[in-house]
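# Sharing a model that was predicted from the sequence below.
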Amino acid sequence: MNLFRSVRAVTTASGTGVIDWDAVAEAAKSSTDPGDLTLSAEEREGFASDVRDARTRLQTVAGVEFDLPDTVEVQNRHHWIDANVRTFRRVMAPVEEHGVSVLPGVTRVLNTGTMAVMLSFLANNVLGQYDPLLLAEADDADHGLYFVRPNIVKVADSLDVDYPRFRRWIAFHEVAHAAEFGAAPWLSTHLEQRMEQGIEALADGGVDRQAFRELDTAMTAVEGYAELLMDWAFDDDYSDLRAKLDARRSGGGPLAQLIRRALGLGLKRRQYERGAAFFTAVADRRGVQAASRVWDHPDNLPTDEELDTPEKWILRVDP
């Protein structure tokens, strides 16, 4: 790590946009240890077999057909930063198009520093990621599946859990997201439209609460359904892994907790819990394949009210 280089990259941010993305990447990587990516043949095959097994089990349990992403990568932290700089650059494009009229140089440095700190923090904590490549411009853009090997190894060690089992659990969770987007070809467009509406409103100085509310509801369904599939598809009970990981995430120093709140990671946990409770209730009454009907059409997504009253969703979608 080179903190001086990281600070220099931020303070010398340049260009015409509100964020210097090249400086973001340099600063985030300079302040982040890339981690070890030395894979034995056995470990490489372990990642591959975990992903294949997850696809087979999830197809069987959910009764949905889906393809694995064309891009499946075992990454170090710097690889993850590069991939997500590209993602955030796409998402923030509508805001950057508006630019700033007051102290643009100072604003650019502050925004660049904020993004670098955020990506550095996430790069040290993300275990796996399913990336649907929202807002990608290329017509042939496909989704991606990433595993940050140094973080998986580190967390498994800190939790004192079996590394192959922990790695497999992460694989099942991320492949569950691939199953959702594979079962619902319309889902990417649905999320993109709400995201674009919300970001464009912010760029114009307003807040489109309806767009963000619909985005939150859809993401709650995405996270909750993945949790349901995990309950049914994983090899064994994983409550010990979830409890240990939740305890670890609720710990950390004041700075880590502040960053987590700023990044909305508490909201993500709430989405997991609320969505999982909804889909568990539906599956208990009608089975997993009835719960999978949520992906048949955008109108089948639960409303905010239905997330807390699953019986209303059942009466509407699967009477």
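Done, it's in. Owing to the predicted nature of the structure, the values given are computational and were not obtained by experimental measurement.

# going forward, measure contacts between C-alpha atoms and count neighbours the same way
OK.

# all helices for the stretch 201-319 of the chain, in order.
Shown for the stretch 201-319 of the chain, the helices assigned by DSSP state H, counting those that start in this stretch span residues 209-233, 239-250, 254-262, 265-286, 288-291, 304-308, 310-317.

# Of those helices, flag the one that's most buried.
Of all these, helix 209-233 carries the top mean neighbour count, a mean of 21, counting by mean count of other C-alpha atoms under 10 Å.

# and that one, what other elements does it pack with?
helix 41-62, helix 163-183, helix 187-203, helix 265-286 (3 or more C-alpha pairs under 8 Å, 6 or more residues apart in numbering; DSSP states H and E).

# just how off-centre is that helix within its chain?
The chain centroid and the centroid of helix 209-233 are separated by 11 Å, computed with C-alpha atoms, centre = their mean, to the nearest Å.

# next one: stretch 15-26
Put simply, stretch 15-26 sits 23 Å off its chain's centre (C-alpha atoms, centre = their mean).

# ok, back up a step: so which of the helices and strands packed on helix 209-233 comes closest to Met219?
Met219 lies closest to helix 265-286 among these, at 7.1 Å (C-alpha to C-alpha).

# List the residues that contact Asn124.
32, 77, 151 (C-alpha atoms under 8 Å, 6 or more residues apart in numbering).

# May I ask which of these has the most neighbours?
Scoring the contacts of Asn124 on neighbours with other C-alpha atoms under 10 Å, the highest-scoring entry is Arg77 at 28 neighbours.

# That one touches Tyr146, doesn't it?
No - contact criterion C-alpha atoms under 8 Å: Arg77 and Tyr146 do not qualify, at 10.7 Å.

# Spatially central residue for this protein, please.
Gln129 (5.5 Å; C-alpha atoms, centre = their mean).

# could you say which helix or strand contains the closest residue to it other than its chain neighbours?
Closest residue in space to Gln129, ignoring its immediate chain neighbours: Tyr146 at 5.1 Å, by C-alpha to C-alpha, 6 or more residues apart in numbering. Assigned by DSSP states H and E, Tyr146 belongs to strand 144-148.

# same for that strand, what does it pack against?
Counting contacts by 3+ C-alpha pairs under 8 Å, 6+ apart, strand 144-148 packs against strand 71-75, helix 77-98, strand 128-131, helix 163-183.

# In terms of secondary structure, what does the longest one contact?
In this structure, helix 77-98 makes packing contacts with helix 21-30, helix 104-123, strand 144-148, helix 187-203, judged by 3+ C-alpha pairs under 8 Å, 6+ apart.

# Skipping adjacent residues, who's closest to Asp157 in space?
With sequence-adjacent residues excluded and distances taken as C-alpha to C-alpha, 6+ apart, Asp157 is closest to Tyr163, at 7.4 Å.

# which residues touch that neighbour?
152-153, 156-157.

# quick one: which of those residues sit in strands?
Here DSSP state E is the test, and those give no hits in strands at all.

# Structure two is appended below for comparative analysis:
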Amino acid sequence: MSPDNPAVPGPDGPETPAWEQMLRAMLGDGADAAIREMRERGFDPAQMAGASGLPDDPRLVEQAVAQVQRLLAAAGDDPVNWQMAHDLARQQASVGGDPALSPGRARDVLDALSVAELWLDAVTDLPPSSGTPHAWSRAEWVEATLPTWRTLTEPVAASLSGALVDALGASLPEEAAGALPGGLDPSHLLRQLGSAVFGMQVGQGAGTLAREVFGTTDIGLPLLDSPAPALVPANVDAFAEGLDAPLDEVRLFLALREAAATRLFTHVPWLRAHLLATVEAYARGITIDVDQLEEAVSSIDPTDAAALQQALSGGVFAPHTTPEQRAALERLETALALVEGWVDEVTAAAAIAHLPHTVALREMVRRRRAAGGPAEQTFANLVGLELRPRRLRDAAALWAQITRDGGPSARDAVWDHPDLLPTTQDLDDPAGYASRRAAAVDETAEVDRALAQILGEDPTTATGAAGEPTDAPTSDDEPTDPADREDPPTR
């Protein structure tokens, strides 16, 4: 048996080629007709198996056959095979080991989160989250966050799956369709295969992220339905290796970031829905150039592995963005930058009096977020956008400027309503934010007075709160420098 025609023991003893095992797993009783049809058309199944990289290890072939059988036997019409995504994510998360947390390691994390809440009380008006803090293994992180991955990825998976069925379903020859077991609808088979592909992508991305993230808010989006601070000690320890700062200090700094972001998502109720809805709006608008896809598929020689790889990497499946999508992407990038910038600024304000390496750790985290990682790239390929706050430094500078102008209360009050969020213009010119906000408030007050006159109401009463800048501090005695506050007790 040649290397390009690997074989495994057949059910009755003789060796059966691996490619034949795979076809029989997919086509059942129709495999003989399909093989005969392929040979009559000049396709050598053994050569195709070698070009596709079919493994020559009998155990791997058996596993692949079993996976294909499970795939085709799976029920449901979900655009993503979530069982496959779950299993693969768990497998990826365990690469390199994922032991259960000892009581001591879990206690270290929970103590760090507790101290972080005390320090944050001194620099922000937003109260702690009511969620129970957690210390998780990587597998536990996967289990807790996978429901949100479903919300994020299903819209684009459904769009792409439909486009693939439209492009490929009608082009299947009748002979191939008739060879499918049990009269299976070719479109249904294509949807199942597409669901498996997306399941693998989601599982790969979530599992890889499980080995990288510190908590539940690292990518800028809240990954829990009910926000609660959590850290993955294995990833915190890995990040601390090679740094000059002690592990305890690194853990406290990352606990501050996680606790700050959790406070924000807990007490700004519209923020999570705003971010996820923007991602969904972007994803639902994704389309595929079906004509280009059909042309590429029709010109591919299945036996030419190089041609196949070139076609798949040449943008055939790349989504085409619309003006509406570009607008949604700009809104998302601005919102992500504002979230990350607020967390960055508040964390630094809380840490500077207690952690000697605050400045260095802040810069390390900034660079890490700006560079991204393989898991974020996987998500970018799947959903079509990158979850990186490109303007994190600009947003942090804006929040610092607002704090200098009006104090921490003014900074936190910006989150009272989505209409108050700074814009890209504010990121470009943080120093002019206060004057632009005051002008906007004056314009709103003028409109309110005009409406009051039309309606016969008292213009003075109508002006009321609208005439007051929403970013004004609540107290003239509020200190603007976190160092002027009394330090909370340390632990």
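That came through, no problem. Treat the numbers as computed from the prediction; the structure is a model and nothing was measured.

# And the TM-score between these chains?
With the length set by TM-score structural alignment, normalised by the length of structure 1, the two chains reach a TM-score of 0.80; 305 aligned residues with a C-alpha RMSD of 3.4 Å.

# out of the helices of the stretch 201-319 of structure 1, which comes closest to Pro185 of structure 1?
helix 209-233 (13.4 Å).

# The closest one vs structure 2 - mean distance after superposition?
By mean C-alpha distance after the TM-score superposition for structure 1, the fitted helix 209-233 of structure 1 averages 1.2 Å away from its aligned residues in structure 2.

# which residue numbers in structure 2 go with that helix?
Per TM-score structural alignment, the counterpart of helix 209-233 of structure 1 in structure 2 is residues 326-350.

# Tabulate the helices and strands packed on strand 144-148 of structure 1 (TSV), appending distance to Gly15 of structure 1.
Listed next are those as TSV, based on distance: least, C-alpha to C-alpha, whole Å:
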stretch	distance to Gly15 of structure 1
strand 71-75	29
helix 77-98	12
strand 128-131	28
helix 163-183	36
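
# Please name whichever of the ones you listed is nearest to Leu258 of structure 1.
Leu258 of structure 1 sits nearest to helix 77-98 of all those, at 20.7 Å, using C-alpha to C-alpha.

# And the residue nearest to Gln129 of structure 1, what's its match in structure 2?
Mapped onto structure 2 by TM-score structural alignment, Tyr146 of structure 1 lines up with Ala230.

# neighbours of its match, just the number please.
24.

# I figured it was touching Arg138, is that so?
No - if you go by C-alpha under 8 Å, Ala230 of structure 2 and Arg138 don't touch, sitting 11.5 Å apart.

# and the residue lying closest to Gly63 of structure 1 once chain neighbours are set aside, what does it touch?
Once flanking residues are discounted, Gly63 of structure 1 sits nearest to Gln289: 6.3 Å by C-alpha to C-alpha, 6+ apart. Listed by C-alpha under 8 Å, 6+ apart, the contact partners of Gln289 of structure 1 are 61-63, 283.

# with those in mind, which one is nearest to Ala116 of structure 1?
Among the contacts of Gln289 of structure 1, Ala62 lies closest to Ala116 of structure 1 (C-alpha to C-alpha), at 38.7 Å.

# Residue in structure 2 paired with that closest one?
In structure 2, the residue matched to Ala62 of structure 1 (TM-score structural alignment) is Thr124.

# ok now do that match, which residues does it touch?
346, 408-409, 412.

# what do you get if the cut-off is 10 Å, keeping everything else the same?
With contacts defined as C-alpha atoms under 10 Å, 6 or more residues apart in numbering, Thr124 of structure 2 is in contact with 260, 263, 346-347, 349-350, 407-409, 411-412, 482.

# sorry, back to before: now that we have the contacts of Asn124 of structure 1, can you turn them into JSON lines and tack on distance to Phe212 of structure 1?
Listed next are the contacts of Asn124 of structure 1 as JSON lines, based on distance: C-alpha to C-alpha, whole Å:
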{"residue": "Thr32", "distance to Phe212 of structure 1": "32"}
{"residue": "Arg77", "distance to Phe212 of structure 1": "30"}
{"residue": "Asn151", "distance to Phe212 of structure 1": "31"}
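
# For Leu110 of structure 1, state which of these is nearest.
Using C-alpha to C-alpha, Thr32 is the member of these that lies nearest Leu110 of structure 1, at 19.2 Å.

# How is the closest one assigned, secondary-structure-wise?
Assigned with DSSP: H, G, I helix; E, B strand; the rest coil, Thr32 of structure 1 falls in the coil class.

# And it, what's its match in structure 2?
Matched by TM-score structural alignment, Thr32 of structure 1 corresponds to Ala93 in structure 2.

# about what we covered before: with respect to Asp318 of structure 1, which of the helices and strands packed on helix 77-98 of structure 1 lies nearest?
Closest among those, once you apply C-alpha to C-alpha, is helix 187-203, at 20.1 Å.

# That closest one vs structure 2, mean deviation?
Mean for helix 187-203 of structure 1 is 2.9 Å (mean C-alpha distance after the TM-score superposition for structure 1).

# and that helix, which residues are buried?
The neighbour-count criterion (16 or more other C-alpha atoms under 10 Å) identifies 187, 191-192, 194-201, 203 as the buried residues of helix 187-203 of structure 1.

# how far off helix 77-98 does that helix point, in degrees?
For helix 187-203 of structure 1 against helix 77-98, the angle by axes from the mean of the first three to the mean of the last three C-alpha atoms, to 10 degrees is 50 degrees.

# Tell me how far helix 187-203 of structure 1 lies from the chain's centre.
16 Å.

# counting contacts, what elements does it pack onto?
helix 77-98, helix 163-183, helix 209-233 (3 or more C-alpha pairs under 10 Å, 6 or more residues apart in numbering; DSSP states H and E).

# Could you rerun that using 7 Å?
With contacts taken as 3 or more C-alpha pairs under 7 Å, 6 or more residues apart in numbering; DSSP states H and E, helix 187-203 of structure 1 sits against helix 77-98, helix 209-233.

# could you dump those to TSV with distance to Thr11 of structure 1?
Shown next, in TSV, are these (distance: least, C-alpha to C-alpha, whole Å):
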stretch	distance to Thr11 of structure 1
helix 77-98	18
helix 209-233	33
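
# returning to what we had before: for the match of Thr32 of structure 1, which residues are in contact?
138-139, 207-208, 210-211 (C-alpha atoms under 7 Å, 6 or more residues apart in numbering).

# How about it: what's its closest non-neighbour residue?
In space, Ala93 of structure 2 is closest to Gly207, 4.6 Å off (C-alpha to C-alpha, 6+ apart).
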